[in-house]
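K.L.:
below are the sequence and a predicted model for it; my questions follow.
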Amino acid sequence: MPPRKSRRTLWIVLGTIAAVLVIVGGALGYFIWDTTSNAGTQKIVFPATFKDLKANDDPAVTGKIQDELTSKIGQGDGNWKPTGVAGVYQDSDSNPQLIAVGVYGKVLLPKQELDQMFSGFTGAGAKVTDRHSVDPGPKGGQMDCATSEDGESKLALCAWADNSSVVMVLKGSDDGSQPDVDKLAADTRDLRAVAEVAK
């Protein structure tokens, strides 16, 4: 039986996300106001399973991130009251394969929120490279993907933003290889298709 992989990548990614939260803080909220009728019509509900992966339902893994996102994003702007969401999808050996984090609410300027999210990674000390726009799929908005390095671990990251949500999806590796960004983009579109639903 092959040795079970460590969860090192999971904790590295979650640690990076925590650092991003500290840096981004309430910055997203400065650009968002409740002034458009089409804003905030959707919400994010991550499914219990996605393709051949199962969501980790341990609140110690996802609950804290959701609470931090809900409480910190939009501080200082009473019109921006986002709801934080987080999902960790694992294979049959409980190895994390996809991690999704973000918020939903009323988003007036999606592109600026997307820029702020990527800037948070850079500000947290991670090196973000090759950021580029990709097809966001039928739900529209904007979606960008990039690669990132944190020590020996390499990450692929894709994020979408529209008038209802700002969500980033990440995939990492422990063996030094670079995750396939194009595949992550496809997985991100597929996850969004089932997770972003009408309120």
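P.N.:
Arrived safely.
K.L.:
all contacts plus neighbour counts: C-alpha atoms, from now on.
P.N.:
Noted.
K.L.:
skipping adjacent residues, who's closest to the most centrally placed residue in the chain in space?
P.N.:
The chain has residue 168 as the residue nearest its centroid, 2.2 Å off, counting by Cα atoms, centre = their mean. In space, not counting the residues next to it along the chain, residue 168 is nearest to residue 159; the distance is 4.0 Å by Cα to Cα, 6 or more residues apart in numbering.
K.L.:
part of a strand, is that neighbour?
P.N.:
Yes: when DSSP: H, G, I helix; E, B strand; the rest coil is applied, residue 159 is found to be in a strand.
K.L.:
included below, for side-by-side comparison, is a second structure:
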Amino acid sequence: MPENDHPQPEDVLVDVTPAAPCPRPRRRLWPALGAVALLGAGTFGVVFADNFANLGAYRYSPPKSFTGLAYAPEASRAKQPGTLGSESGVSATAYLGDGDRSTVFVTVEERHIFTPSSELDDLLARQRADGIRLDGFRDVDPGERGGAMKCGTTVFQGQHLAVCDWADGSMWGTYTEAESGAVPDLGAAVDHARDFRRQAEVPS
């Protein structure tokens, strides 16, 4: 058979047609996801509206006396640089009375706190890491300044102490009170801590 009579292989066809556009349902996916994201952001804003509103709402300005106790400058410390730099600061305020038998000592760090309950948990963890044992520590009504507050008792160098820790959108603080030779009334200490916050946290 002549060479030209051999059957020739068929040409291989390659489909170079451009890919078809995404089906309409998929094209609608991204706007839908965007709408869900916006809805989620809106819901987040509504749920945490108070958190945003309370950021920096107050500043720390302790009273010159408290529950009949006088401010003790020798045992106090003015604001020092805090963990967030110049926008925050740590203060220590002491009050003494009855021949130094009664004592109130408050430590505060001013800074914006978005989730006070989480900040309070972190504060308690730091205190425990420092070897402070807090007995019967429990959630209490934080009072009109809001945020979160927990109170309990401890013994330090043989002295019984009542302790209240709190955190809000403007600061965290530790309120401690003691009376020499006596076990403090925790219920009274909780009331005092709320009252101290009401006096010391003034609108920014």
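P.N.:
Yep, that arrived. Note that the structure is a prediction, hence the values are computed from the model and not measured.
K.L.:
trace the residue nearest to the centre of the first structure over to the second structure, please.
P.N.:
Residue 168 of the first structure maps onto residue 174 of the second structure when the alignment is built from TM-score structural alignment.
K.L.:
any idea what sits nearest residue 35 of the first structure, other than its immediate chain neighbours?
P.N.:
If the residues on either side of it in the chain are set aside, residue 35 of the first structure comes closest to residue 108, at 7.7 Å by Cα to Cα, 6+ apart.
K.L.:
same check, this time on residue 120 of the first structure
P.N.:
In space, and not counting its chain neighbours, residue 120 of the first structure is closest to residue 20: 4.8 Å by Cα to Cα, 6+ apart.
K.L.:
wait, the one you found sits on residue 125?
P.N.:
No: because the distance of 9.2 Å does not satisfy Cα atoms under 8 Å, residue 20 of the first structure is recorded as not touching residue 125.
K.L.:
look at these two and report which has more neighbours.
P.N.:
Neighbours of residue 20 of the first structure and residue 125, each counted by other Cα atoms under 10 Å, are more numerous for residue 20; the result is 22 against 13.
K.L.:
now do the contacts for that one.
P.N.:
With Cα atoms under 8 Å, 6 or more residues apart in numbering as the criterion, the residues that contact residue 20 of the first structure are 117, 120-121, 123-124.
K.L.:
how close does residue 192 of the first structure get to residue 12 of the first structure?
P.N.:
With distances taken as Cα to Cα, to the nearest Å, residue 192 of the first structure is found 24 Å from residue 12 of the first structure.
K.L.:
the more surrounded of these two?
P.N.:
A side-by-side neighbour count of residue 192 of the first structure and residue 12, using other Cα under 10 Å, places residue 192 first with 20 against 15.
K.L.:
check contacts around residue 75 of the second structure.
P.N.:
Contacts were defined as Cα under 8 Å, 6+ apart; by that measure residue 75 of the second structure touches 93-94.
K.L.:
before we move on, what about residue 165 of the first structure?
P.N.:
Contact criterion Cα under 8 Å, 6+ apart gives 40, 42-44, 102-107 as the residues in contact with residue 165 of the first structure.
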